[in-house]
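S.K.: predicted model, plus sequence, below.
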Amino acid sequence: MPDFGSDQLEDFRQEARAWLAANFPPTLKGSGGQALEGGGEVGGDLAAWRRAIGQKGWATPTWPPEYGGGGLSGPQARVLAQEMAKAGAFNPLMFGMGITMIGPTILDYGTEAQKQKHLPPIVRGEVQWCVGYSEPNAGSDLASLQTRAVDAGDHWVINGQKTWTSGAQYSDWCGCLVRTDPSAKKHDGISFLLIDMHQPGIETRPIALIAGASPFCETFFTDAVAPKEALLGQINVGWTVGKRLLQHERASQTGAPGGGRTVPLPEIAKRYCGVDAKGRLEDQDLRTRLVRHQMDARAHGLTLARAMAEAKEANGATNAASVLKNSATHVAQTRAELTLEIFGHQGLGWSGEAFSGEEIESVRGWLFGKAMSIYGGSAEIQNNIISKRILGLPDTTQSS
């Protein structure tokens, strides 16, 4: 594998730059993919961009080419990310669960038939996936889930309810944890099924959120069906598969580079708060807290780069994702809080001509960002993982 500064990498950089110039629509520059966050159908330049990067395989740059991936090395993928950031481009498939969670888990545990069936459509952005994990009585204690899959000979029959199933109302498929052996210990009787969402036995109901958007759903299974080959991994060993998916999810929520827009906070602060004769922010306390935030963000980025290298050596996501998930949450929520403070009374807007689009978007983003401490495993759950699996502290939650 070539070094980062090698001639081969420089050649690839030029190739990536030229391809982006020819295929990334200028109308989407710097949008950060906001048009995708509502889910549903896309069209115009966004659809063209998704189709182009999917066909190239660069939405999943390091996935094997036999499944539609780019087949790039780690250094090449980093170069691609750098060039996308310079071009103001973004990965239009990073906002779904196909390439961030389900696809990597199928790569880990899927049969060859499952990989050939599911991975190429994910790479091309032709299907959308959701994940059926949490239930009304099985949130942080996920292993208490009661959605049941019964063996009906040549297929499974699924009954139960999931909640917080992000994007379920738009999804074609669901990666779902189900109970297949009610008599086993709660961690031992769980299996992982790949369920077609386009059937009468499945109903989704969006859950309204304080931020105005509704990415989450309640999902009801009433005699829904899945063929026997929908089982991912071994029967009653789905807890292992499910934990692996969560590692991939947390890794995707750690702030990996991929383009988008992020105006530096000091620039915003100078616009709204004014500067002194030396061009510095007049508010010394705000200046100090902005520097501290920038240091936290930089430390997070450096730790992320190290963890990505370690994960490559370990052939997948590691428990370090729990550290980075909490770190990314802290950095993002702190930025949101500082942004609204900088805006002053302009940080109170929800709609109307008195507020700019940037101000309204920041307010809604601040509200939605509160969920970061919860989704993908709450901050408390991540701290438990860190204490037991990284620090080696004793597990005080289990009875002797």
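M.R.: Noted; the coordinates are in hand.
S.K.: rest of the way, CA atoms for contacts and neighbours
M.R.: OK.
S.K.: check contacts around the residue nearest the centre of the chain.
M.R.: What sits nearest the mean C-alpha location of the chain, by Cα atoms, centre = their mean, is residue 252, with 4.5 Å. Shown in contact with residue 252 (Cα atoms under 8 Å, 6 or more residues apart in numbering): 100-101.
S.K.: from residue 4, how far off is residue 117?
M.R.: The spacing between residue 117 and residue 4, counted by Cα to Cα, to the nearest Å, is 35 Å.
S.K.: cool, and residue 334?
M.R.: For residue 334, the distance to residue 4 - Cα to Cα - is 33 Å.
S.K.: the two: which is more packed in?
M.R.: A direct count of neighbours by other Cα atoms under 10 Å for residue 334 and residue 4 places residue 334 higher, at 18 against 14.
S.K.: who's in contact with the strand or helix carrying that one?
M.R.: Using DSSP states H and E, residue 334 falls within helix 320-343. Residues outside helix 320-343 that contact it (Cα under 8 Å, 6+ apart) are 247, 250-251, 253-255, 265, 268-269, 272-273, 290, 293, 296-297, 300, 303-304, 307, 346-348, 359, 362-363, 365-366, 369-370, 372-373, 379, 382-383, 385-386, 390.
S.K.: in helices, which of those residues appear?
M.R.: The helices, defined by DSSP state H, take in 247, 250-251, 265, 268-269, 272-273, 290, 293, 296-297, 300, 303-304, 307, 359, 362-363, 365-366, 379, 382-383, 385 from the contacts of helix 320-343.
S.K.: pretty sure residue 17 contacts residue 85?
M.R.: No - using Cα atoms under 8 Å, residue 17 makes no contact with residue 85, being 10.7 Å away.
S.K.: report how many residues lie close to residue 348.
M.R.: Neighbour count of residue 348, defined by other Cα under 10 Å: 16.
S.K.: A further structure is provided below for comparison with the first:
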Amino acid sequence: MKIGFSPEDEAFRQEIATWLEANLKDEFAALRFRGGPGDEHAFPEERKAWERRLAEGGWTCVGWAPEHGGRGLSISQQVIFHEEYARAGGPGRMGHIGEGLAGPTIAAFGSEAQRRRFLPGIVAGRDFWCQGYSEPGAGSDLANIKTRAWQDPDTGKWILQGQKVWTSLAHESDWCFVIARTDPQSRGREGLSFLLVPMDQPGITVRPIPQLTATSEFNEVFFDEAETDADALLGAPGDGWRIAMALLGFERGVSTLGQQMQFRNELETLIGLARDKGCDRDPLIRQRLARAWGGLKIMRYNALRMLSGPQDGSLKPEAMIYKLDWSSWHVELGKLAMDILGDEAEILEAAPYELGRLQSLFLFSRADTIYGGTSEIQRNIIAERALGLPREPRPA
């Protein structure tokens, strides 16, 4: 991936920047810089309406192939889109899991009938998705899944029984992609299947998980003989692990550049605050700000290098360091925010005593090194898959 952009790319940058300026106002003005990590509870209905506005402008699924409803933009233009979106203060995407994870996976592994059924609702900003991976006892150890699924011999429908946890925005979602054990005799990675399950049905219960930030974008999801259609199985029975791993590859896609722009917005806020409070003359604070700036630049260049490979869900070695890199960086940024705030870090201004933006950043970033794969597991992945070192001893 080249670091610079062509004149055509820069013209495209102006196009998306102009569109965002014209549309992030009036009823959507309050959404600027809202709805990101730690703030995902904010304005859910308004952000769903924003997804539909994006769709009307042709700004959803911009990297998808045209035959799947996307714009087929080049990698460089996708990078520009996500950077300009974050620069303009575009709100956290309610459609991110559908657009970035479910959709590419369905496009890659689904039948033509499944693509026709599921992809248009994502492109239109109409159908919202959540991810049914982690379970109690099967978080980072995803192969330990206990949720079961079997086919009803009379109707052919898949029946699900079990529990998922840490399911982001499950209470706002229409569909969930679920990894379930369809071979009751199997263990580990074998015998797992990938199912597409409607959320609005009597067999599904969603319970919020209160967090340090007093919000509840994460949930527990209980499947009590929930159903999905016979043709809502992606791939073949037993293909679940392979498809699940490919999906995690899509997760490290172009939207990571947008995430970095959000980080840059946070860092610029801290730099401005440090100047206002006179902390910029403190040599330790200056060092930490400079280290954060340098770390973010390295993160960007590594992401561009990561994106220069195939966009099929496979992970190049450099992609395996991304989660560990950004989560560790962000945790340190949260600590720096509290040190710059000083005594104000422990004070809420007035009723209703909601956390400030930087306070939420600090508290929510505590989870960054846990969700999406703990740092310990990420180091094992780097050691074993990227460096080819011997596997860590597993319990018998």
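M.R.: Right, received. Where do you want to start? Everything numeric here is computed off the predicted structure, so don't read it as measured data.
S.K.: which stretch of the first structure lines up against the top strand by length along the second structure?
M.R.: As assigned by DSSP state E, the longest strand anywhere in the second structure is strand 219-228. Under the alignment (TM-score structural alignment), strand 219-228 of the second structure falls on residues 217-226 in the first structure.
S.K.: what's the spacing between the matching stretch and its chain's center?
M.R.: Distance of stretch 217-226 of the first structure from the chain centroid (Cα atoms, centre = their mean, to the nearest Å) equals 23 Å.
S.K.: what about it, how far off from the second structure?
M.R.: Its aligned residues in the second structure lie a mean 1.0 Å from stretch 217-226 of the first structure after superposition (mean Cα distance after the TM-score superposition for the first structure).
S.K.: what residues of that stretch count as buried?
M.R.: Within stretch 217-226 of the first structure, the residues scored as buried using 16 or more other Cα atoms under 10 Å are 217-221, 223-226.
S.K.: show me which of those residues is closest to residue 124 of the first structure.
M.R.: Among those, residue 226 lies closest to residue 124 of the first structure (Cα to Cα), at 23.8 Å.
S.K.: ok, the closest one touching residue 153?
M.R.: No - assessed by Cα under 8 Å, residue 226 of the first structure is found out of contact with residue 153, at 11.2 Å.
S.K.: what's the helix holding residue 334 of the first structure aligned against in the second structure?
M.R.: Against the second structure, helix 320-343 of the first structure falls on residues 318-341 (TM-score structural alignment).
S.K.: what comes up buried for the matching stretch?
M.R.: Across stretch 318-341 of the second structure, burial judged by 16+ other Cα under 10 Å covers 319-327, 329-331, 333-338, 340-341.
S.K.: I'd guessed residue 49 of the first structure sits against residue 25; true?
M.R.: Yes - the criterion here is Cα under 8 Å, and residue 49 of the first structure meets it with residue 25 at 6.8 Å.
S.K.: secondary structure class of residue 160 of the second structure, three-state.
M.R.: strand (DSSP: H, G, I helix; E, B strand; the rest coil).
S.K.: what do we get in the first structure for it?
M.R.: By TM-score structural alignment, residue 160 of the second structure lines up with residue 158.
S.K.: so that match makes contact with residue 151?
M.R.: No - look at residue 158 of the first structure against residue 151 with Cα under 8 Å: they stay out of range, at 9.2 Å.
S.K.: comparing those two, which residue is more hemmed in?
M.R.: For the pair residue 158 of the first structure and residue 151, the greater number of neighbours falls to residue 158 (25 against 14), based on other Cα under 10 Å.
S.K.: list the contacts of the more buried one.
M.R.: Applying Cα under 8 Å, 6+ apart to residue 158 of the first structure gives the contacts 147-150, 178, 221-226.
S.K.: and what of residue 51 of the second structure?
M.R.: So, once contact is read as Cα under 8 Å, 6+ apart, residue 51 of the second structure ends up touching 60, 93-95, 124-126.
S.K.: would you map the helices across the first structure?
M.R.: 7-23, 44-56, 74-86, 103-109, 112-123, 238-252, 265-273, 284-313, 320-343, 357-368, 379-385.
S.K.: average gap between the fourth one and the second structure?
M.R.: To tie it back to what came earlier, the one meant is helix 103-109 of the first structure. Superposed on the second structure, helix 103-109 of the first structure shows a mean distance to its aligned partners of 1.5 Å (mean Cα distance after the TM-score superposition for the first structure).
S.K.: can you spell out which helices and strands pack onto that helix?
M.R.: Judged by 3 or more Cα pairs under 8 Å, 6 or more residues apart in numbering; DSSP states H and E, helix 103-109 of the first structure is in contact with helix 112-123, helix 238-252.
S.K.: what's the closest of those to residue 399 of the first structure?
M.R.: Short answer: helix 238-252, nearest of these by Cα to Cα, at 20.7 Å.
S.K.: relative to the second structure, what is the average displacement of that closest one?
M.R.: On superposition with the second structure, the mean distance recorded for helix 238-252 of the first structure (mean Cα distance after the TM-score superposition for the first structure) is 2.3 Å.
S.K.: and that helix, what's buried?
M.R.: Residues of helix 238-252 of the first structure classed as buried by neighbour count (16+ other Cα under 10 Å): 238-242, 244-252.
S.K.: mind giving me the PyMOL select for the ones in helices among the contacts of helix 320-343 of the first structure, buried ones only?
M.R.: Entered in PyMOL, the line below selects the buried ones among those, by 16+ other Cα under 10 Å:
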select buried, resi 247+250+251+265+269+273+290+293+296+297+300+303+304+307+359+362+363+366+379+382+385
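S.K.: check contacts around the residue nearest to residue 158 of the first structure when sequence neighbours are not counted.
M.R.: Excluding the flanking residues, the one nearest residue 158 of the first structure by Cα to Cα, 6 or more residues apart in numbering is residue 149, at 4.4 Å. If you count contacts by Cα under 8 Å, 6+ apart, residue 149 of the first structure has them with 156-159, 178-180.
S.K.: distance check, residue 149 of the first structure against residue 121 of the first structure.
M.R.: Residue 149 of the first structure is 26 Å from residue 121 of the first structure, where distance means Cα to Cα.
S.K.: same thing with residue 260 of the first structure?
M.R.: According to Cα to Cα, residue 260 of the first structure and residue 121 of the first structure sit 24 Å apart.
S.K.: higher neighbour count, these two?
M.R.: Remark: of residue 260 of the first structure and residue 121, residue 260 carries more neighbours, 21 against 16, as counted by other Cα under 10 Å.
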